[in-house]
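Enquirer: coordinates only, sequence not included:
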């Protein structure tokens, strides 16, 4: 999952970004609404974490503009404002959820995972495709009830395929959502990592659609 964090408090942004990164998310940061706006319009993200008190305009103003321009990815608002009227203004602008400062990093993580799941049509925190399961809270993967050891990058790749299933996901979409924009891989790198996932999960679980991309398939049995 690739997240854009828009927060002008550098210490808070670094601490939160590091904590979310340790939990397996890819986090890119912006210190102003303008910088965040540019990234949001030029890159692909799965969710935005937005502070309201930005130096170049209230976060609700930026959010309202994004919604007006049909930018519809989930937005989690961070705010030190506790009044209901302030929260109501954020929801009216298009916020999907709120966290009030000070907050626990775990709460931000859980809320982000829930927003992204729901944006893909999943209500339960554990995503499944046949006997293959991915726990969005813990980042753990099991096959027929047994844990599967994956690298961080393999886990991010599989998680995106599971969120998108049964839709076919192109290589370019995987590159945009699973890899850092400064280290986006070529198609061969993605092919290699897909091959590694197939060896660990069973080759039939990830289907290649020539000229289109990859699709996760719900196959019964334990796989290879």
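Expert: Yep, that arrived. These figures come from a predicted structure and were not determined experimentally. Residues are numbered from 1 along each chain as shown.

Enquirer: use CA for all of it now, contacts and neighbours both
Expert: Fine.

Enquirer: what helix or strand is residue 4 located in?
Expert: Element membership of residue 4 [criterion: DSSP states H and E] is strand 2-6.

Enquirer: give the buried residues for whatever helix or strand comes next after that strand.
Expert: Next along the chain after strand 2-6, taking DSSP H and E as the criterion, comes helix 10-22. The neighbour-count check on helix 10-22 (16 or more other CA atoms under 10 Å) flags 13, 16-17, 19-20 as buried.

Enquirer: and the gap between residue 40 and residue 76?
Expert: Applying CA to CA, to the nearest Å, the value for residue 40 to residue 76 is 14 Å.

Enquirer: more neighbours: which of these two?
Expert: Neighbours were counted for residue 40 and for residue 76 using other CA atoms under 10 Å; residue 76 has more, 22 against 17.

Enquirer: give me the packing partners of the helix or strand harbouring that one, helices and strands only.
Expert: For residue 76, the host element (DSSP H and E) is strand 75-79. In terms of contact count using 3 or more CA pairs under 8 Å, 6 or more residues apart in numbering; DSSP states H and E, strand 75-79 is assigned the packing partners strand 47-51, strand 97-100.

Enquirer: next, the one to line up against it:
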């Protein structure tokens, strides 16, 4: 069972989705909008299912507000399938998106996949990367922590997994498909746009100038490369 906060202004959609997910074993708490006390609403919640088109503060703004203080997994539920809207939702901090209408079983699969990725750190704790520095960036695989110039960064589980995957392959170009398989999982149901959005969010946190990245390079037509030279640190 997953404790889910579902933010949706359409009462009929909220009722149908909540009932369907409840029948699959989840516990769903519904909010009609995100204009109230989000911190209180998030208490005890393991995942947020967030509608994009909300009155007042829309899903983008609510997602950004949550991300300022929490790394809780967020799935954006939207009636918009345009690339611009999808990427904007992912760049605001969502871990995944689902286009309406979506059956409860599709939502259940996405929820389980996001939760599994959030909880699964075993593959990285068994990797060869211990603690390394890349300029002012320190990646501590054992503690699953990243520091920039000594300051601990707040990264979501998705961003940590992506950075670790890239840092474990310095100088190697990894395709979006490879990153989906390694940093997400082989059963992931999404597409490569989620990789691009996650890279943009990660760059905003680790690069000196995200518009001129020097840590994560884009190799056009292929994917991404972790570029800086590293200095080994003792585990």
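Expert: Perfect, thanks for sending it. The model shown is predicted, which means the values in this text are computed figures rather than measured ones.

Enquirer: work out the TM-score between the chains.
Expert: For these two chains in superposition, a TM-score of 0.51 is obtained (TM-score structural alignment, normalised by the length of the first structure); 122 aligned residues with a CA RMSD of 1.9 Å.

Enquirer: tabulate the helices and strands packed on strand 75-79 of the first structure (a markdown table), appending mean neighbour count and distance to residue 9 of the first structure.
Expert: Rendered in a markdown table, the data for these read as follows (neighbours: other CA atoms under 10 Å; distance: least, CA to CA, whole Å):
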| stretch | mean neighbour count | distance to residue 9 of the first structure |
| --- | --- | --- |
| strand 47-51 | 24 | 9 |
| strand 97-100 | 18 | 15 |
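
Enquirer: can I get the buried residues of helix 10-22 of the first structure in JSON lines including distance to residue 133 of the first structure?
Expert: Converted to JSON lines, the buried residues of helix 10-22 of the first structure look like this (distance: CA to CA, whole Å):
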{"residue": "13", "distance to residue 133 of the first structure": "32"}
{"residue": "16", "distance to residue 133 of the first structure": "27"}
{"residue": "17", "distance to residue 133 of the first structure": "26"}
{"residue": "19", "distance to residue 133 of the first structure": "24"}
{"residue": "20", "distance to residue 133 of the first structure": "22"}
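
Enquirer: so who does residue 29 of the first structure touch?
Expert: Residue 29 of the first structure makes contact with 4-7, 13, 17, 36 under the criterion CA atoms under 8 Å, 6 or more residues apart in numbering.

Enquirer: am I right that it is in a strand?
Expert: Yes: assigned with DSSP: H, G, I helix; E, B strand; the rest coil, residue 29 of the first structure falls within a strand.

Enquirer: apart from its neighbours in sequence, what residue is nearest the residue most central in space within the second structure?
Expert: Centre of the second structure computed as the mean C-alpha position; nearest residue by CA atoms, centre = their mean is residue 95, 3.1 Å away. In this structure, residue 95 of the second structure finds its nearest non-sequential neighbour in residue 74, 5.4 Å apart by CA to CA, 6 or more residues apart in numbering.

Enquirer: could you find the closest non-adjacent residue to residue 141 of the first structure?
Expert: residue 134 (4.6 Å).

Enquirer: report how many residues lie close to the one you found.
Expert: Counted by other CA under 10 Å, the residues lying close to residue 134 of the first structure total 22.

Enquirer: doesn't residue 126 make contact with it?
Expert: Yes: distance between residue 134 of the first structure and residue 126: 5.6 Å, which falls inside the contact criterion (CA atoms under 8 Å).

Enquirer: could you pull out the strands for the second structure?
Expert: 3-7, 27-31, 47-51, 74-78, 96-99, 131-134, 137-140, 145-148, 151-152, 173-175, 216-219, 223-226, 231-233 (DSSP state E).

Enquirer: strand 47-51 and the fourth one, what's the angle between them?
Expert: Same thing as strand 74-78 of the second structure. Angle, strand 74-78 of the second structure to strand 47-51, by axes from the mean of the first three to the mean of the last three CA atoms, to 10 degrees: 20 degrees.

Enquirer: give me the buried positions along strand 74-78 of the second structure.
Expert: Residues of strand 74-78 of the second structure classed as buried by neighbour count (16+ other CA under 10 Å): 74-78.
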